[in-house]
Every structure is written in structure tokens, then in C-alpha cells.
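Undergrad: model the structure of this input:
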Amino acid sequence: MADNIARVLADAIATDPNRPLLTWYDDASGERTELSGATLANWVAKTANLLVDELALGPGGTAAVLLPPHWQSAAVLLGCWSAGLTVQPAGSPDTEPPGEVDVLFAAIDRVAEADAWSATDRYALALHPFALPLREVPAGFADYVTEVRAHGDHFTAYPPGGPDHTTLRARAATRAAELGISPGDRLLVDVDRYPDPLDWLLAPLSAGATLVLCAHPDQARLADRQSTERITHTLP
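TA: Predicted coordinates:
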């Protein structure tokens, strides 16, 4: 198997696919969503199959991801990487200025921003707590949740010679060490402070940690959440 991001996710869930891998909180809305490794892998596989089977994309393809940290954003990013695409993710300091990409994913409140990108295919996300579809789909976009559900639950990783993410994986491992993330950690991340997917997604997964992601965190709930979620490490 190529040294790709699909291996990062596969390794993260190998021990116990049914344990909570990613738990999402938004203290502004009161949302809490918990995904096992198997459930997240299912969303990732569906996304990769959408890209490969529906859009005929693969290694060498490009994607812009105009999404905030969120569990659905994790599925989109990991799906794009698993399909071998080069990704321009929101929140990363390495993201290039808007240009031409094969596919674009945007939160519903960022569809106007998406006009700066030239993309053959565009998907909008409501980021609804229960992954409900959009009530109204913006012109020029398809609804990600509606479209992705029609695709397969498993994605076969590319053989050697497929997408090579060696540099990206090395960066994730280095960043995990910088952030003090250890194998087996239950990691609490304030995603408002750490919006880069390298920090809130790839570095923890590459280190073998499970994730508790919090948007708009209520500091009054911090101690209780650390206890309830059995947090072993919090990003400073």
C-alpha cells in the first residue's frame, strides 16, 4: 500500500473500530456527536467513492475544502486524501489563494466565498447535527449529504504507486510531537484556537489518539468535560 492517508485512518481504528474515535461538541448550539472509528471510516469511504466513482477523480486531482473544523469536515478531508487528491483545506496556513480545482466543498455560509474558486463540481454542507440535507441547495451546488449517502460503504485503498502522502504524514507526526500528543491519548482540542486540520485531525490520528473536538467552548464546562470524556491531554 502506498504511504497514504487511508493508512492513517486504518491504523487509528485497527485495535477497536467500535470505540469512540471522534467526539464533536459545539457549546454555542449544544451539539454533541460521537463517531466510532467504524462510523467515521464509513463516511470517509462514501466520500472517496463519490469522488472516484461519480466524479472520476483520483491521484492528481485537486479539492478546495471551505469548511470549519467539524466531524463532517473530517469525513470530507479524509475522503479527499484517501482518493489521492491534493487538498486546499480552510484553516491551514499553507492554503494557496483561490484558483482552479476539480471539486470544492463549502459550508452553506461560505458559498459566496466559493465564487472565488473555479471548480468543476461543487458541494454544499449544512453541517447539521444529525447530518440532515440542506433545505435549499444553492444554485451551482449539490448537497453533499444527499449525494454521498448513495455511495459504497467501503473504499479500497490504492496499491503501491497510488497516492503518496509521505510528506504530509511526516508533517503530521512532527506536529503531534510538537503538541505533546502520545499514542492512546484522549485529546481535547479547542478548534477555535486550532483550526488547521493538521492540528485537530491528522496529527492526533497519526499519533494514535482519539479526539474530542470543541467549537465555541464554554470554559465553565471544561473540568466536567475532561472528566466525562476521560481526557488525558488538552492542547494548550
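Undergrad: CA only for contacts and neighbour counts going forward, please
TA: OK.
Undergrad: can you classify residue 103 by secondary structure?
TA: Using DSSP: H, G, I helix; E, B strand; the rest coil, the structure places residue 103 in strand.
Undergrad: would you do the same for the sequence below? I want to compare the two.
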Amino acid sequence: MERVCKSFKRIFVKIILLSLSILGLIFTNFTKKLIVNSVINITSGEIWQNNKPVLCDINVDIKETELVYIIGKTGAGKSSFLKALYGELTLKKGVGTISGFNLNKLKKRNIPNLRRSLGIVFQDFQLLTDRSVLSNLLFVMGASGWKNRSLMKKRAEEVLSLVGLKNKTNTMPFALSGGEQQRVSIARALLNKPKLILADEPTGNLDPETSEEIMQLLIAVSKEQNAAILMATHDLSIIKAFPGRLLSVQEGTIKELSEVK
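TA: Below you'll find the predicted structure:
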């Protein structure tokens, strides 16, 4: 009887220890989900262009998966802010990081690596007109360090499928509508699985219906890729239809607004 009791105690202790181990794993995974990393963090930043400051006292923090708009009058500094984020302009003062890169200490040789870590979508699509849709993506992949041709083709087809263009691989850009060209641009931005998509007026050349489709697509693929979106826009109807955080470039700095006025 005593031997049976000891055996039962050992089994009971093992069950307790196993249960605690499982609970520990569950808690660890749960807390990991609660911790959301910053993809952009700038404190007391100052951006310069042509040897003079264009934006001062910048304090911006953007987390993974967030949708953030940046608005402001033409010439206020929206594009300057985006250019600083992908290394075209310098963060002269303050502290800034983007996708793990230190903007204060960013060297020219590291700028291509920074840009490869971002997804960038432009207003004017910037597609190579003499190459097919698939060839456009493969060209960018080759330029950004991809080597294996079969893996390149597989990834290109994956992102084209994500944006609804899997049957357009051999189509030339001139044969696509404006909305389809922007879809190719979005597919190109997703190639390296970025945690941040920078979109500079991505609906600026599109009609309202197509603009809405592109926004729905951007939001869907960002969720799929677990990426944040920072989007410069003048289109207040888009902001109202697809609510997100709102940053305004005004008076030489960037302020957060609670609503569109």
C-alpha cells in the first residue's frame, strides 16, 4: 500500500510539473502577442533639406499593424518626412529608428538595405514600361539581393495572387488599367515581406471607386503580412471611409489629430 502511495505521488508531481510547463508556454505566447513592436520611433527629430530644417520637434511612434495617415497642405513637408524615412533626407537632430535601422547613424552603404526592408507605394506607379508584370517584380527582386530564380518566381506569383493579378503575369503595364498598375505597385512593395508600407498618395491618380478598392486591398494585405501602413494623402473621403490614426504636418512639425475637420 505504501509503495502504491509513493508511486501515485510521483505521478501526481509529474502531472503538476507538466501542467505548469504547459501553462508557462501558453503565458509566454500570450505575452508575445501583447507586445507590439514599433516600426517607426522618432523623438525630438529634425529633418533637413537643402541645408535648412524643414520639420522640427518630430515625435512619432507607429506600431506594427497600425494604419496611420499623414496629411497637410502641399509643400508642408509630407514628402520630406517620407523621404527621411527611406534615407533620402537626413535626420539631423533627435533620435529615430525605422524597421530596426538607426536614422541618426544611417550610412549611404546601408540605405539600400533599409529600403529593402520597407514596402514603398508611389502615386505614379513607377513600373518599367518595357517589361511584363512578372518581369517588373523579378527585376526588383534581383536588384534587392534575391539569387534563386525559382524562389523569385514563386514569391512574385504569391504577391500577384495576393493583389488579384495572378492571371496578369505576362501583361505589359500599358495594357493595365490605373487600378491594376497600382496593384502591381503594391505587389512589388510586398516582395520582401516588410513590416512597414510607406504609401505616398497611392490613390492620387485613381477614380473614387478604384481608390476604395485599392484601400481595401492595402488594408487586407497589410493584415496578411502583419505590416503597418503610413500613408500620405489629400483624400479626406478615404480617411473617413477607412479610419486610422491621423498625423498632420503643420507649422513646421507633425501633430496628431483626433479627427478630420
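Undergrad: give me the TM-score for these two chains.
TA: After superposition, the two chains reach a TM-score (TM-score structural alignment, normalised by the length of structure 1) of 0.25; 115 aligned residues with a CA RMSD of 6.9 Å.
Undergrad: buried residues of stretch 32-44 of structure 1, list them for me.
TA: By 16 or more other CA atoms under 10 Å, the buried positions in stretch 32-44 of structure 1 come out as 34, 35, 36, 37, 38, 39, 40, 41, 42, 43, 44.
Undergrad: quick one: which of these is nearest to residue 80 of structure 1?
TA: residue 44 (8.3 Å; CA to CA).
Undergrad: am I right that residue 22 of structure 1 falls within a strand?
TA: Yes - remark: residue 22 of structure 1 belongs to a strand, assigned using three-state DSSP.
Undergrad: which of the buried residues of stretch 32-44 of structure 1 lies closest to residue 12 of structure 1?
TA: For the buried residues of stretch 32-44 of structure 1, the nearest to residue 12 of structure 1 is residue 37 (7.6 Å; CA to CA).
Undergrad: that closest one is in contact with residue 8, isn't it?
TA: No - here residue 37 of structure 1 lies out of contact with residue 8, judged by CA atoms under 8 Å, at a distance of 11.8 Å.
Undergrad: quick one: contacts for the closest residue to residue 245 of structure 2 other than its chain neighbours?
TA: Excluding the flanking residues, the one nearest residue 245 of structure 2 by CA to CA, 6 or more residues apart in numbering is residue 68, at 4.6 Å. Taking CA atoms under 8 Å, 6 or more residues apart in numbering, we find residue 68 of structure 2 in contact with 62, 228, 229, 230, 231, 244, 245, 246, 247.
Undergrad: turn these into a markdown table, including secondary structure and neighbour count.
TA: Listed next are the contacts of residue 68 of structure 2 as a markdown table, based on DSSP: H, G, I helix; E, B strand; the rest coil; neighbours: other CA atoms under 10 Å:
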| residue | secondary structure | neighbour count |
| --- | --- | --- |
| 62 | strand | 21 |
| 228 | strand | 25 |
| 229 | strand | 26 |
| 230 | strand | 24 |
| 231 | strand | 23 |
| 244 | coil | 16 |
| 245 | strand | 16 |
| 246 | strand | 19 |
| 247 | strand | 22 |
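Undergrad: state the pair within those residues that is farthest apart.
TA: 228 and 247, at 14.5 Å, using CA to CA across the contacts of residue 68 of structure 2.
Undergrad: tell me where structure 1 has helices.
TA: 5-13, 37-49, 71-82, 144-148, 166-178, 197, 203-207, 222-228 (DSSP state H).
Undergrad: which of those helices sits most buried?
TA: Among the helices of structure 1, helix 203-207 has the highest mean neighbour count (mean count of other CA atoms under 10 Å), at a mean of 27.
Undergrad: got a list of contacts for that one?
TA: Here helix 203-207 of structure 1 has contacts from 8-9, 12, 169, 171-176, 181-183, 187, 210-211, using CA under 8 Å, 6+ apart.
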